[in-house]
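> Sharing a model prediction with you, sequence too.
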Amino acid sequence: MVLEIVSRTRGNKFVALGFPYDGEIPDGVESKYIIGNSIAQNDLDAAVFANYQPRALAEWKFIPAPEPLVAGRGLEGLETAFGIVRDGVSARNVVVSLE
């Protein structure tokens, strides 16, 4: 489904797959299966986390969702965060701010 949608877009058409895919890849679309820990061993980590993501976040082109649940600040917030996770949280990122 994602590959079909990407095939209808303009520009560079590349999809990083998090799972092996045996299906047909549409013409003009490139894809590569990437194992989660392999990004640190190639240029993908820098491309995403150093080049794309900071700029996209600053320009509101990448909007994280759902809204993070800020449990607290510094080391003092860790116990609260662990308590929230222990008690159960769904579809939220529990965050402790370091600032």
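Yep, it's here. Numbers count the residues shown, from 1 in each chain.
> contacts and neighbour counts: CA atoms only from here.
Fine.
> tally of neighbours for A58?
Residues within reach of A58, counting by other C-alpha atoms under 10 Å, total 10.
> How about V95?
15.
> Return the distance of it relative to T80.
Distance from V95 to T80, counting by C-alpha to C-alpha, to the nearest Å: 10 Å.
> what residues are shared contacts of those two?
Common contact partners of V95 and T80 (C-alpha atoms under 8 Å, 6 or more residues apart in numbering): 71-72.
> Run through the residues that contact the residue nearest to A16 when sequence neighbours are not counted.
Among residues not flanking A16 along the chain, K32 sits closest, at 5.2 Å (C-alpha to C-alpha, 6 or more residues apart in numbering). By C-alpha under 8 Å, 6+ apart, the residues touching K32 are 15-17.
> and here's the other structure:
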Amino acid sequence: MASINIEETKSQARALLNSRIKSVEELVQARQRVTDLKDQLAAAERDDKRAYVKATRDGWSPDELKKLGLEPAAAGRRRKTQAKTPASPNGTAPDADSADGETVQDH
């Protein structure tokens, strides 16, 4: 039976761990980038809202701004929220398989 070299084995194990650590490091960097971009987006949306309000205070009507393609950013978000399926009285969405709102059970 061949002898096992502890140092060589530890070195091989470290190489394997380093490759696994690298993938986690890349994941953390990607997640941090997403977080940073979300923060930048939130700041940009606040700036957009302030600029829109300033434009209306400076005399531009919402209709005039709309004709220029500058609708308020919040209007788009409100429409999306209203498009959601309303919840049933028990707090769950109606079952799509059921025409009268009753729960359909598999047999």
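Nice, thanks for sending it over. Computed from a prediction, not measured in an experiment: that's the story for all the values here.
> Overlay them and tell me the TM-score.
Between these two chains, after superposing, the TM-score reads 0.23 (TM-score structural alignment, normalised by the length of the first structure); 45 aligned residues with a C-alpha RMSD of 4.6 Å.
> re the thing from before, and the contacts of K32 of the first structure, which of them are buried?
Neighbour counting with 16 or more other C-alpha atoms under 10 Å marks none of the contacts of K32 of the first structure as buried.
> one step back: would you double-check that the residue nearest to A16 of the first structure falls in a helix?
No: per DSSP: H, G, I helix; E, B strand; the rest coil, K32 of the first structure lies outside any helix segment and is strand.
> quick one: it and A71 of the first structure, what's the gap?
From K32 of the first structure to A71 of the first structure the distance is 37 Å (C-alpha to C-alpha).
> Quick one: the contacts of K32 of the first structure as CSV, columns for distance to Q53 of the first structure too.
What follows is the contacts of K32 of the first structure, written out as CSV (distance: C-alpha to C-alpha, whole Å):
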residue, distance to Q53 of the first structure
V15, 16
A16, 15
L17, 18
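> which SS class is E26 of the second structure?
Using three-state DSSP, the structure places E26 of the second structure in helix.
> Could you point out the longest helix of the first structure?
Longest helix in the first structure by number of residues (criterion: DSSP state H): helix 76-87.
> What lies in contact with it?
So helix 76-87 of the first structure is contacted by 71-72, 94-97 (C-alpha under 8 Å, 6+ apart).
> C-terminal to it, what's the next element?
Using DSSP states H and E, the helix or strand that follows helix 76-87 of the first structure towards the C-terminus is strand 94-97.
> who's in contact with that next one?
Counting by C-alpha under 8 Å, 6+ apart, residues outside strand 94-97 of the first structure touching it are 68-74, 77-78, 81, 84-85.
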